[in-house]
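A.B. asks: Requesting a structural model of the entry that follows:
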Amino acid sequence: MKAENFHSEFGKRLRAVRKEKGLSQTAVCKVLKLPTSVLSGYETGQRNPTITRLKILADFYGVTTDWLIGRDRYMYHKSDLIIQEPRTNYFLNDLLDASEEDLQKLQQLWEIINE
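C.D. replies: This is a model prediction of the structure:
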């Protein structure tokens, strides 16, 4: 993903989850002790959060950092995750987009492994 696409996607997702929660930028900034210009900059793709701040935002909204930065296509709330191991979650995300043919091949392989 190109850097400009990354920042744009992060900003869109950050804004979407804030609106989903029914929060204003002012309210979020008050709780997180951020200047409104910082959050606005994130949401418009003009600013980049530090890793620490990314984790704080994900925890605040109850989503994963991977979803916020565009690595996961589906919004998982942390409480929804059954499998906490990241590699397995990436694999499961890929499965959601697999073709029927690929799923059949994978099932055959799995049956061989379990024999």
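
A.B. asks: all contacts plus neighbour counts: C-alpha atoms, from now on.
C.D. replies: Will do.

A.B. asks: where's the residue most central in space within the chain, which helix or strand?
C.D. replies: The chain has Trp67 as the residue nearest its centroid, 0.6 Å off, counting by CA atoms, centre = their mean. Assessed by DSSP states H and E, Trp67 sits inside helix 65-68.

A.B. asks: next up, for comparison:
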Amino acid sequence: MRVTSEKFPLVTSLRLSEALDRRNMTQRQLCRGIGMYEQTLSNKIHGRRPFTVSDLSQIADYLGVSTDWLLGREPTETNK
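C.D. replies: Below is the predicted model of the structure:
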């Protein structure tokens, strides 16, 4: 299942960057933690490929945030 929206890639990319910064974590570390190639994540962040529900779930679980927050549906970062 793919998640699509005009603003989705930008909001999700910004939220993902924010979560990584708060944890002093790199995209490389995230990729290793969730088993995703770095180029794949880069393509998704830049809107060249869509995030799947599975991608979002894995990222949210690994970072300890909600998928709603990653999607911009919650105003503040919350732990699940």
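
A.B. asks: what's the TM-score for these two chains?
C.D. replies: The TM-score (TM-score structural alignment, normalised by the length of the second structure) is 0.83; 77 aligned residues with a CA RMSD of 1.6 Å.

A.B. asks: Let me see the contact set for Leu14 of the first structure.
C.D. replies: Taking CA atoms under 8 Å, 6 or more residues apart in numbering, we find Leu14 of the first structure in contact with 42-43, 68.

A.B. asks: On the three-state scheme, the equivalent of it over in the second structure is what?
C.D. replies: Using TM-score structural alignment, the partner of Leu14 of the first structure in the second structure is Leu16. Three-state call for Leu16 of the second structure (DSSP: H, G, I helix; E, B strand; the rest coil): helix.

A.B. asks: measure Leu16 of the second structure to Thr26 of the second structure for me?
C.D. replies: 11 Å (CA to CA, to the nearest Å).

A.B. asks: Also Gln58 of the second structure?
C.D. replies: In terms of CA to CA, Gln58 of the second structure sits 16 Å off from Thr26 of the second structure.

A.B. asks: more neighbours, the two?
C.D. replies: Taking neighbours as other CA atoms under 10 Å, Gln58 of the second structure and Thr26 compare with Gln58 leading, 18 against 12.

A.B. asks: Need the counterpart of that one in the first structure.
C.D. replies: The equivalent of Gln58 of the second structure in the first structure is Ile56 (alignment by TM-score structural alignment).
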